[in-house]
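1. predicted structure and sequence below. I'll ask about it afterward.
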Amino acid sequence: MPDSRQPRGLAPYASEADTSRGRLVPEPASSTRGAFARDRDRIIHSSAFRRLAQKTQVFLPDYGDHFRTRLTHTIEVAQIARTIARALAVDEDLTEALALAHDLGHTPFGHTGEAALSTVLCPFGGFDHNAQTLRIVTLIERRYPAFDGLNLTWDTLDGLVNRSGDAQDRPAPWSAWHHDGLACVTGTDAWSRALGAHPNPGIEAQVAAASDDIAYNAHDIEDGLQAGLFSLVDLEAVPVLAEAKRRQLAEAPGLDDLLLIRGITRELVGVFVDDIIAATRRRLDQVAPRDADAVRCLPVPLVKLSPPRQEDSLKLKDFLFERMYRHPRLVVVRRRAWTVVQDLAAKLLEAPDLLPAAWRIGDHGGGTRAHARRVADYVAGMTDRHAVSEHRRLFDDTPDLS
């Protein structure tokens, strides 16, 4: 019998809670929420989600009050994802759950911290934040007496496992980290063996991933402008940015810089969202997938920008890479942040007794590799502020990140 809490009017290719493989540990159904809504809510209430408020997106949280943190970025991704999911008639709760969970595994100091941690852990399989997200929701979070992790549905876990799409595109550390992340859900049953065992994620996971791309492109432009890393004049070098600027000025001549910057951000999000909805609908009409598993078995993702907008997106990324991510002001801070994470991980690997007691117990399998994973779990879970505080506790020469 269909679940009355499952949204009606979904497309045939959407994931549906009442046909899900369910949870690893069976639980009674909620009287008020569908299974995917419960997944979303569990993610929101997790401690890993709260810590995103003090983790770097591009600028360190102490850089200023108006720049994105990893948490505000995540919330913006979820908003864009819900809009696209609704337009494509796929499950909004599942899409939102995947959007909200997508960065749970990030280290302090964003990709800089991830690269530093992966370097230290190279002998033990490296580190990957996407796979770390899986460890968090299946193992690290402890909120329920009956199981470790959040006991999310198969559909949500599959979207997280397969978020990177084709295995050949996944980063090198993924395999080892993915194995550890699935440590408590692997088995011989079809439920666990089916996780990630297909070329693509479901359409909701594809929507969440595409929304991440749209959000950070547009919002990094806004943050970069407000930080003074580049100017409104510099936007003329990128056609999609120049056009967004022209349209805003045409609609409201004489805009001050702040309103113009925010108008350009809105314009960018709107342009890419409208395009990805239209382009995805065309692909869906051509392929006509009969169900959610048919989407997963397709050789390429369905949720993509049209070729012209893909080109716009690539040019925008190139601009951000050259003018923002490589900006000398940010490079200096990133080098110091790298040092903080690298020092912490290396020190804790060498001296297990320096780990807090809670992190020295409960190793799954024991041995050096298990200790390395516990160090990774501990360091990756730190906020920027906690990482600096721990570095000061263990070292006499903590870099200045202000």
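-> Alright, I've got the coordinates. Residues are numbered from 1 along each chain as shown.

2. going forward, measure contacts and count neighbours with C-alpha atoms only.
-> Will do.

3. and the next element down the chain from the longest helix along the chain?
-> As assigned by DSSP state H, the longest helix anywhere in the chain is helix 257-287. Of the helices and strands lying after helix 257-287 in sequence (DSSP states H and E), the nearest is helix 292-296.

4. can you give the distance from whichever helix or strand comes after that following helix to the centre of its chain?
-> Under the assignment DSSP H and E, the closest C-terminal helix or strand after helix 292-296 is helix 307-320. From the chain centre to the centre of helix 307-320 is a distance of 20 Å (Cα atoms, centre = their mean, to the nearest Å).

5. same thing with stretch 273-284?
-> Using Cα atoms, centre = their mean, the offset of stretch 273-284 from its chain centre is 22 Å.

6. can you pull the buried residues of that stretch?
-> Across stretch 273-284, burial judged by 16 or more other Cα atoms under 10 Å covers Val273, Asp275, Ile276, Ile277, Ala278, Ala279, Thr280, Arg281, Leu284.

7. who does the longest helix of the chain touch, helix- and strand-wise?
-> helix 70-88, helix 203-226, helix 239-251 (3 or more Cα pairs under 8 Å, 6 or more residues apart in numbering; DSSP states H and E).

8. kindly recompute the last result at 10 Å.
-> helix 70-88, helix 203-226, helix 239-251, helix 292-296, helix 307-320 (3 or more Cα pairs under 10 Å, 6 or more residues apart in numbering; DSSP states H and E).

9. for His391, find the nearest of those helices.
-> Distances from His391 to each of those were compared by Cα to Cα, and the smallest falls on helix 70-88, at 21.4 Å.

10. the closest one versus helix 257-287: what angle between them?
-> Interaxial angle, helix 70-88 versus helix 257-287 (axes from the mean of the first three to the mean of the last three Cα atoms, to 10 degrees): 40 degrees.

11. can you get me the start-to-end distance on stretch 26-44?
-> Start-to-end span of stretch 26-44 (Cα to Cα, to the nearest Å) is 21 Å.

12. below is structure B, check it against A:
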Amino acid sequence: MNVREQTQTIERLTLSRYAALSENSRGRSRPEPEDPMRPCYQRDRDRILHCKAFRRLKQKTQVFLSPEGDHYRTRLTHTLEVSQIARTIARALRLNEDLTEAIALGHDLGHTPFGHAGERALNRLCPGGFTHYRQSLRVVEYLEKDGKGLNLTWEVRNGIVTHTTGEWARTLEGQTVRYADHIAFLNHDIEDALSAGVLSNDALPPDAVRVLGKTKSQRITTMITDLVANSADGEMHFSPNVEDAYHLLKDFMYSTVYVDKQAKREEKKVDKVVEELYARLCDDPSLMPNFYMQIAYKEGIDRAVVDYISGMSDHFAIRLFEDWLVPQKWHVL
């Protein structure tokens, strides 16, 4: 019995009957030999961690565009925080932590530069619309490794594409990531807003604070503890009180911080940057790397341009915009 088989035996003996066992995976789109040491979901986790799209998350906006402070979240730090919360929940419920972590690390790989402002801009421009969760699936299925994709298991891909809205994941591990994503972005966005001075603790809804707690740590602990306590029967959900408090706090953030003039004053420029890049690349696809030229030939220019722009970091998108559309100083030799 090799190491992988030993690990699979441990899963079978110790995990919940609701957990997704590695040995029961629906498999990959392209069958490949099993690894002698790592079960399939652990291999998926490693593939995501080492892919290019994951590294680019470090320079993609979470809430505040290109913040000057060192401690504001980026899309990468958000992803790591989602992973930590999801693993805590999965361990408490005796779910498959490797599967949970793989989904969490991959859930935002398709996110645009400039956060949700960039996503909204591409959604307006792209025929058929654009969502980051569908793009995340496209990244792992096709765009990574020059068109080969990461060849992840069905369960990881299902968890990635269902992490935001609509149909729930078919595994409890995927559902765990969806809850963890909501817990993370809500509480960490509050902390960033407090640091930025666009929100004060006194402004938070008293009814939500009374149930969830006054601090970030208290709120996260309350939500995780409540979710675990109410999800032991194979169905994940908060208690009614915590569910109501969560929605109250979320509605407050969407009506205040996420539309705050100071925090969002630069977002109106995002539309201009994305629109100009989109138009320029559609007019002259040869400006894109050869890989995206091939996509344009096979699937159309719009598809290729969306793939290229959505994969950019904030800094790269701004640099291209400046190089192509901002007049440069004339240097006399």
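-> Perfect, thanks for sending it. It should be emphasised that the depicted structure is a prediction, and the values quoted were computed from it without experimental measurement.

13. TM-score for this pair?
-> Remark: TM-score between the superposed chains equals 0.91 [TM-score structural alignment, normalised by the length of structure 2]; 323 aligned residues with a Cα RMSD of 2.1 Å.

14. coming back round to it: right, and the helices and strands packed on helix 257-287 of structure 1 - which one's nearest Tyr13 of structure 1?
-> Using Cα to Cα, these put helix 292-296 closest to Tyr13 of structure 1, at 4.4 Å.

15. okay, the closest one sits on what stretch of structure 2?
-> Using TM-score structural alignment, none of the residues of structure 2 align to helix 292-296 of structure 1.

16. and that helix, what does it pack against?
-> On a contact count with 3+ Cα pairs under 10 Å, 6+ apart, helix 292-296 of structure 1 meets helix 203-226, helix 257-287.

17. tell me how far the longest one lies from the chain's centre.
-> If you compare the mean C-alpha spot of helix 257-287 of structure 1 with that of the full chain, they lie 20 Å apart, counting by Cα atoms, centre = their mean.

18. could you export the helices and strands packed on helix 292-296 of structure 1 as CSV, including distance to Arg393 of structure 1?
-> Shown next, in CSV, are these (distance: least, Cα to Cα, whole Å):
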stretch, distance to Arg393 of structure 1
helix 203-226, 32
helix 257-287, 41
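
19. pick the most buried one from these.
-> Comparing those by mean neighbour count (mean count of other Cα atoms under 10 Å), helix 203-226 ranks first with a mean of 24.

20. what's the mean distance for it versus structure 2?
-> Taking mean Cα distance after the TM-score superposition for structure 1, the mean distance separating helix 203-226 of structure 1 from the aligned residues in structure 2 is 0.6 Å.

21. out of the helices and strands packed on helix 292-296 of structure 1, which gets nearest to Ala345 of structure 1?
-> Distance to Ala345 of structure 1, taken as Cα to Cα, is lowest for helix 203-226 among these, at 28.1 Å.

22. onto which residues of structure 2 does that closest one map?
-> If you align by TM-score structural alignment, helix 203-226 of structure 1 falls on residues 172-195 of structure 2.

23. just give me the neighbour total for Lys261 of structure 2.
-> Neighbours of Lys261 of structure 2 under the rule other Cα atoms under 10 Å: 12.

24. roughly how far apart are the equivalent of it over in structure 1 and Asp223 of structure 1?
-> In structure 1, Lys261 of structure 2 lines up with Pro328, judged by TM-score structural alignment. From Pro328 of structure 1 across to Asp223 of structure 1, the span is 16 Å (Cα to Cα).

25. now Arg163 of structure 1
-> As defined by Cα to Cα, Arg163 of structure 1 lies at a distance of 26 Å from Asp223 of structure 1.

26. also Arg336 of structure 1?
-> Distance of Arg336 of structure 1 to Asp223 of structure 1, given as Cα to Cα: 21 Å.

27. same question, Ala215 of structure 1
-> Taken as Cα to Cα, the span from Ala215 of structure 1 to Asp223 of structure 1 is 12 Å.

28. what of His371 of structure 1?
-> His371 of structure 1 is 38 Å from Asp223 of structure 1, by Cα to Cα.

29. please apply the same query to Asp62 of structure 1.
-> 14 Å.

30. swap in Arg247 of structure 1?
-> In terms of Cα to Cα, Arg247 of structure 1 sits 20 Å off from Asp223 of structure 1.

31. then Arg246 of structure 1?
-> 20 Å.

32. ditto for Asp363 of structure 1
-> In terms of Cα to Cα, Asp363 of structure 1 sits 41 Å off from Asp223 of structure 1.

33. ok, back up a step: got the contact list for the match of Lys261 of structure 2?
-> Residues near Pro328 of structure 1 by Cα atoms under 10 Å, 6 or more residues apart in numbering: Leu229, Arg334.
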